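This is the structure alone, sequence omitted:
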């Protein structure tokens, strides 16, 4: 069943790049005890993700933090090297670029789709959510291919 408002995030291990290389991070550690704006994209360096989705969160980072968001996290079914390179290329600043390399977290939330026909394999649907201490308090889940409700401005207006 697809994740919904009021659900606790499923446990999984994600990856991110650190100064010492790729590092594992548990969902519990990433989202526990704080308010986090999470947004997911189908793929780093893809057109809508690079031109609209990530830039919108970069532009609204200070406004999100002013409304009590402790951290902003970008997630994609990619590897941590790609996520780090994309963040650097986009000047993502304090946005935490996190990889779900085997789509375990994405699948546990039932927000995956199969883009094998386009040579991309399993990917995450585009979404944004506000998470309070590991529990979803806002969710903006796009239909596959859409970019109507998961933008930073929509999430900002919900806080």
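Thanks, I have it. Everything quoted here is computed from the prediction, not taken from an experiment.

For the rest of this, base every contact and every neighbour count on C-alpha atoms.
OK.

And the contacts of stretch 118-127?
Outside stretch 118-127, the residues that touch it by C-alpha atoms under 8 Å, 6 or more residues apart in numbering are 39-43, 76-77, 103, 106, 111-116, 139-147, 149-150.

so what's residue 82 up against?
Taking C-alpha under 8 Å, 6+ apart as the test, what residue 82 contacts is residue 44.

Quickly note the distance from it to residue 129.
22 Å (C-alpha to C-alpha, to the nearest Å).

how about the strands in the protein?
Along the chain, counting by DSSP state E, strands occupy 13-18, 21-26, 35-41, 71-76, 96-99, 112-114, 122-124, 127-132, 135-141.

Tabulate those (TSV), appending distance to residue 59.
TSV is the format used below for the strands of the chain (distance: least, C-alpha to C-alpha, whole Å):
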stretch	distance to residue 59
strand 13-18	22
strand 21-26	26
strand 35-41	14
strand 71-76	12
strand 96-99	14
strand 112-114	27
strand 122-124	23
strand 127-132	15
strand 135-141	19
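
What count of nearby residues applies to the residue nearest to residue 103 when sequence neighbours are not counted?
The shortest distance from residue 103 to any non-neighbouring residue, by C-alpha to C-alpha, 6 or more residues apart in numbering, is to residue 77 (5.6 Å). Per other C-alpha atoms under 10 Å, the neighbour tally for residue 77 reads 29.

cool, residue 21 as well?
Neighbours around residue 21, by other C-alpha under 10 Å: 9.

got it, and residue 20?
Per other C-alpha under 10 Å, the neighbour tally for residue 20 reads 6.

Against residue 137, how distant is it?
From residue 20 across to residue 137, the span is 34 Å (C-alpha to C-alpha).

again, but for residue 36
Counting by C-alpha to C-alpha, the gap from residue 36 to residue 137 is 10 Å.

try this one next to it:
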């Protein structure tokens, strides 16, 4: 992906809490589109191979959550975490992590991930199709900056992490703010 690329228009099948729903699982289905998430906003999107996995749960998601105020101070409206997991998994993972600021996007069928060129096979780990790890700064659905981990390929033997880290994206935003202020 390169700056200037418009994100693909897809529909995400989400589950949202609805207290009017009776029973032990008070959620209902709600379809959201790319425009629902990205139109009229400046956001950070980061994608990862899977909820509940070590790097994602220990570093990437908590790092963005803990740095949320720093991102907001630099003009970021929302931060989204996307994974090729269904809404049930993404919601439970966010709850388990105690996430309050980051919004999760379930790309259960991998359609968005495929259309941005980041869908990879992780059969070597028993995962099947998943997202390669990346992050982006997106303004009104258009990519401003792209942070892709090196080595994009199917069944990669490692899980590279650093280029898409919150620290890297935050530094880019700080540098961008300084350049635009000059």
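The structure has been received and is ready for your questions. Here the structure is a predicted model, which is why all the values come from computation and not from measurement.

before we move on, back to that, what sits against the aligned partner of the residue nearest to residue 103 of structure 1 in structure 2?
Applying TM-score structural alignment, one finds that residue 77 of structure 1 aligns to residue 84 in structure 2. The contact partners of residue 84 of structure 2, by C-alpha under 8 Å, 6+ apart, come to 49-50, 106-110, 113, 129-131.

And for residue 33 of structure 2?
By C-alpha under 8 Å, 6+ apart, the contact set of residue 33 of structure 2 is 9-12.

Kindly report the same for residue 76 of structure 1.
Applying C-alpha under 8 Å, 6+ apart, the residues near residue 76 of structure 1 are 40-44, 83, 98-101, 123-124.

change it to 7 Å
Counting by C-alpha atoms under 7 Å, 6 or more residues apart in numbering, residue 76 of structure 1 touches 40-44, 98-100, 124.

so how far is residue 134 of structure 2 from the residue nearest the centre of structure 2?
Compute the mean C-alpha point of structure 2, and by C-alpha atoms, centre = their mean the closest residue is residue 81, 2.6 Å away. Computed as C-alpha to C-alpha, the residue 81 of structure 2 to residue 134 of structure 2 distance reads 10 Å.

can you give me the helices for structure 2?
Secondary structure of structure 2 by DSSP state H: the helices cover 34-38, 54-55, 61-66, 68-73, 87-97, 111-115, 166-181.

out of the ones you listed, which comes closest to residue 3 of structure 2?
helix 166-181 (13.5 Å; C-alpha to C-alpha).

Just the residues contacting the closest one, thanks.
60, 63-64, 71, 74.

with the residues you listed in mind, which one is nearest to residue 100 of structure 2?
residue 64 (11.0 Å).

how deep is that closest one tucked in, by neighbour count?
25.

Name the nearest residue to whatever residue of structure 1 lines up with it, sequence neighbours excluded.
Mapped onto structure 1 by TM-score structural alignment, residue 64 of structure 2 lines up with residue 57. In space, and not counting its chain neighbours, residue 57 of structure 1 is closest to residue 152: 5.2 Å by C-alpha to C-alpha, 6+ apart.

what about the counterpart of residue 98 of structure 2 in structure 1, neighbour count?
For residue 98 of structure 2, the aligned residue in structure 1 is residue 91 (criterion: TM-score structural alignment). Per other C-alpha under 10 Å, the neighbour tally for residue 91 of structure 1 reads 13.

And the residue of structure 1 positioned farthest from its centre, how far from residue 104 of structure 1?
Within structure 1, the residue lying farthest from the chain centre (C-alpha atoms, centre = their mean) is residue 117, at 23.2 Å. In this view, residue 117 of structure 1 and residue 104 of structure 1 are 20 Å apart by C-alpha to C-alpha.

How about the contacts made by the aligned partner of residue 35 of structure 2 in structure 1?
Alignment note (TM-score structural alignment): residue 35 of structure 2 maps to residue 28 of structure 1. Each residue near residue 28 of structure 1 by C-alpha under 7 Å, 6+ apart is listed here: 11, 134.

just to revisit the earlier point, can I get the buried part of the contacts of stretch 118-127 of structure 1 as one PyMOL selection?
This is the PyMOL syntax for the buried subset of these, where burial follows 16 or more other C-alpha atoms under 10 Å:
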select buried, resi 39+40+41+42+43+76+77+103+106+111+112+139+140+141+142+144+147+149+150
